[in-house]
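# Sequence below, structure please.
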Amino acid sequence: MTLFRIKTINAIAPEGLELLGDEYSVDPEDNNPHGIVVRSSQVDVDDYPELLALARAGAGVNNITVDKATEKGICIFNTPGANANAVVDLVFPMIGIWLRNIYQGISFCKSLADVPPDEVSGEVESRKAAFRGVEIAGKTLGVVGLGQIGVRLANGGIQRFMKVYGFDPFPSLDNIHKLFSEVTVTRAMRDTLSQADIVSLHLPVNEKTRGMVDADFIAKMKPGAILVNYARGPIVNEEAVLAALDSGHLEAFISDFPTPAVIAHPKTLTTPHLGASTTESEGNCSRMAVGELSAYLHYGNITHSVNFPNIESIPESTVQTRLIVINKDVPGMIAFVTKVLGNHGVNIVSFKNESNGTVGYNIIDIESTLDQSIVTELEANEDVIRTRRIILT
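Next up, the predicted model:
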């Protein structure tokens, strides 16, 4: 029996979708789903009247109308860390390709295809000096943004015998604790930028980070440094970077977000948004996104939400109904909910509440059924955003 309709947008790796049981229908053409799994396409939650939750198989959620979702009581998930290895796995080779002039060297080798075989070795030996490079070891790496990707990149720099500085404006202690002790975490971004031969960006796109890498940011960087962006394109002010490349203040710009102007510049190296494009990463993201979505639809549990507080509760075997109340984070809501239920003689087995400062989220377990009239009374409160009744037995 189908309980939940799931819409997929973009190619979602089957490793995750295979975890869904018979109670789900999965259809990319479903225009009125309960849940959505998406990668990079733009999604406006206004287009889906019965949507309960959306999981983005990736870290950033700038392709989703999150503010609208919050107002409608729609939970938005992402999958932090699921693609971290893939990004780090690409950033270091790209830095090495630039420092060692690998791209030019490969092009030179291809140009020897028409050279007589007995002359190839001589050509290589006489011209290889033009491609002499420098090593990553001994260089100073600056990592701006110490989320799961940034932490792994910083630790990877230490493993490559680099000196590493890191900065995060809103550090997570869980992530910071994973840093190798050799990484220097600075209190100001300037202190990371001024020390680094290579600056790598690992930040989400939001109002504070959009266009953050501007002329002032670049001026704080060490002259001759390399800038790397495998985070999000809009973080970087393209005109400011190109001007710094022209002036020589930046040696190079390595990016996963090609544009005509960037591609055309001789001091750039770009890839076509490949940071998370590995079989392993796509499988990890799919499994994590589906797990988050399933836990929410079945039990109202939340992990890795970007707009709701994280909260989990295991129901007792005697629980028949789980009531979810999503409300604006204002005083008196817990008292209001318990009073309404008490007035109707509803016995509460468990009441769990969490808030993120904007949204209050309540999981209330009940050993009986719950009449719709009680739910209607709760929803009449102007500070209640949405309710759900989950039948457990």
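# Going by C-alpha atoms from here, please, whenever you check contacts or count neighbours.
Will do.
# Quick check: P28 is in a helix.
No. Per DSSP: H, G, I helix; E, B strand; the rest coil, P28 lies outside any helix segment and is coil.
# Can you name the residues in contact with stretch 168-186?
144-148, 151-152, 154-155, 158, 163-167, 189, 192 (CA atoms under 8 Å, 6 or more residues apart in numbering).
# now swap in stretch 110-129 and tell me
By CA under 8 Å, 6+ apart, stretch 110-129 touches G105, C109.
# Recalculate using a threshold of 10 Å.
Contacts of stretch 110-129 from elsewhere in the structure, counted by CA atoms under 10 Å, 6 or more residues apart in numbering, are Q104, G105, F108, C109.
# mind checking how far the first one is from G224?
Taking CA to CA, to the nearest Å as the criterion, Q104 is separated from G224 by 20 Å.
# More neighbours: which of those two?
Neighbour totals were compared for Q104 and G224, and G224 leads with 17 against 14 (other CA atoms under 10 Å).
# wait, doesn't that one sit right on S194?
No. Taking contacts as CA atoms under 10 Å, G224 lies outside contact range of S194: 11.1 Å.
# Among the contacts of stretch 168-186, which lie within helices?
Q148, V151, R152, A154, N155, I158, M189, T192 (DSSP state H).
# what sits against the fourth one?
Each residue near A154 by CA under 10 Å, 6+ apart is listed here: 88, 141-144, 146, 160, 162-166, 179-180, 182-184, 200.
# Second input sequence below; structure requested for side-by-side comparison:
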Amino acid sequence: MTPDVWLPIPPDEIEGLPEGPAYRFWNGEEEFPADPADCAFYVVPYMKPSGIGVRPLPDMRSVQVVQTLSAGIDHVEPGLRHLAAGVRLCNARGVHEASTAELTLALILASLRGIPDFVRAQDRGEWLGGFRPALADRKVLVVGYGSIGAAIEDRLVPFEVAPVVRVARSARTTARGPVHPLTELPALLPEADVVVVSTPLTEATRGLVDADFLTRMKDGALLVNVARGPVVDTKALLAELESGRLTAALDVTDPEPLPPGHPLWQAPGVLVSPHAGGPTSAFLPRAERLVVDQLSRFVNREPLRNVILTTGA
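Prediction:
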């Protein structure tokens, strides 16, 4: 029987798809392109409202692979309970590193050098001079040192920062130096001028950046969140921003989208970007290469890349 493959990109726009499967285009529309029960390989629509991507999962009784086009899998996890044992969930490692790391660097530079203030001053026709912090010589702590965290460090190094300090779930050694475990975070936070959060959202990281975490950060430090909004306790962050002790650059927020009138919009010292880390011109070619590679492996019964978990395991 010919397996169905659901793609959120029109199949005729993707070069190199392997022959064999019946390709169905579905990008979150109300009507399904075919019976979900026949789908063997499901590529989840990207950047859709909560609940869209998991909607067909309860009926996908034959699915063998669920492939996200995002680095995180938190938006898919609620639907996994509907799947049979043995379904592989794969993320999009290799797709978002460049774009997210670019934005992280832009947020750091814009915040330290006062770019939002310059834009507002330009609107008023005001020449706003004065000294600003440089990124050079700053101590940067990266919390969440996976492929995105490593890509962020790649872009920080040419800016002559002090040695980057890396933190992940468990300790290890990389070519650039040690990665500290999360248990050492309390001792590392007081030394950092810039704290970049790039962790996945899990039960272990939800609320990781809480009042205690923020209190340990040094006066005048910058918090940058390019992970997920719920990793940061918004109420605790607001208290630090409103006191003027910390500043923040947030590509993700909790709640998200940030509603009109939310206190974060007007909090002093905060720069908000609308979850813009991934959706750039770099996304589509990398996403298509990932899909082609994964489907070729699937058709040829070769090991898949980026397997995060297997249901029932």
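# Count the neighbours of R132 of structure 2 for me.
R132 of structure 2: 10 neighbours (other CA under 10 Å).
# quick one: secondary structure of it?
Recorded secondary structure, R132 of structure 2: coil (three-state DSSP).
# still on that earlier bit, and the ones in helices among the contacts of stretch 168-186 of structure 1, which are buried?
Using 16 or more other CA atoms under 10 Å as the burial test, these include Q148, V151, R152, A154, N155, I158, M189, T192 as buried.
# quick one: the third one from L245 of structure 1, how far?
Spelled out, that is R152 of structure 1. In terms of CA to CA, R152 of structure 1 sits 28 Å off from L245 of structure 1.
# what do you get for the fourth one?
With the distance defined as CA to CA, A154 of structure 1 ends up 25 Å from L245 of structure 1.
# now do the last one
From T192 of structure 1 across to L245 of structure 1, the span is 20 Å (CA to CA).
# just the first one next, same as before
The spacing between Q148 of structure 1 and L245 of structure 1, counted by CA to CA, is 29 Å.
# A225 of structure 1 too?
According to CA to CA, A225 of structure 1 stands 10 Å off from L245 of structure 1.
# who's in contact with the residue positioned nearest the centre of structure 2?
Computing the C-alpha centroid of structure 2 and ranking residues by CA atoms, centre = their mean puts A227 first, at 4.6 Å. Applying CA under 10 Å, 6+ apart, we find A227 of structure 2 in contact with 71-72, 100, 143-144, 148, 196-201, 205, 250-253, 275, 277.
# at 6 Å instead, please
V197, S198, T199 (CA atoms under 6 Å, 6 or more residues apart in numbering).
# now F25 of structure 2
W6, L7, P8, P10.
# if we go to 10 Å?
F25 of structure 2 makes contact with V5, W6, L7, P8, I9, P10, P11, D12, F32, P33, A34, V43, according to CA under 10 Å, 6+ apart.
# Then V224 of structure 2?
Per CA under 10 Å, 6+ apart, neighbours of V224 of structure 2: 104-105, 107-108, 111, 142, 194-198, 247-252, 270-272.
# Where does it fall, secondary structure wise?
strand 222-225 (DSSP states H and E).
# That strand aligns to what range in structure 1?
Strand 222-225 of structure 2 corresponds to residues 226-229 in structure 1, going by TM-score structural alignment.
# quick one: the helices in structure 1?
All helices of structure 1, identified by DSSP H, fall at 14-17, 66-72, 84-99, 102-111, 117-127, 148-159, 173-176, 189-193, 215-219, 238-247, 260-264, 279-299, 333-343, 372-379.
# can you put these in a markdown table and add distance to I366 of structure 1?
Conversion of the helices of structure 1 to a markdown table gives the following (distance: least, CA to CA, whole Å):
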| stretch | distance to I366 of structure 1 |
| --- | --- |
| helix 14-17 | 31 |
| helix 66-72 | 25 |
| helix 84-99 | 40 |
| helix 102-111 | 64 |
| helix 117-127 | 78 |
| helix 148-159 | 38 |
| helix 173-176 | 34 |
| helix 189-193 | 50 |
| helix 215-219 | 55 |
| helix 238-247 | 56 |
| helix 260-264 | 59 |
| helix 279-299 | 13 |
| helix 333-343 | 10 |
| helix 372-379 | 13 |
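# End to end on stretch 228-243 of structure 1, go ahead and measure it.
End-to-end distance of stretch 228-243 of structure 1 (CA to CA): 16 Å.
# I'd guessed A204 of structure 2 sits against V231; true?
Yes. Using CA under 10 Å, A204 of structure 2 is in contact with V231, at 9.3 Å.
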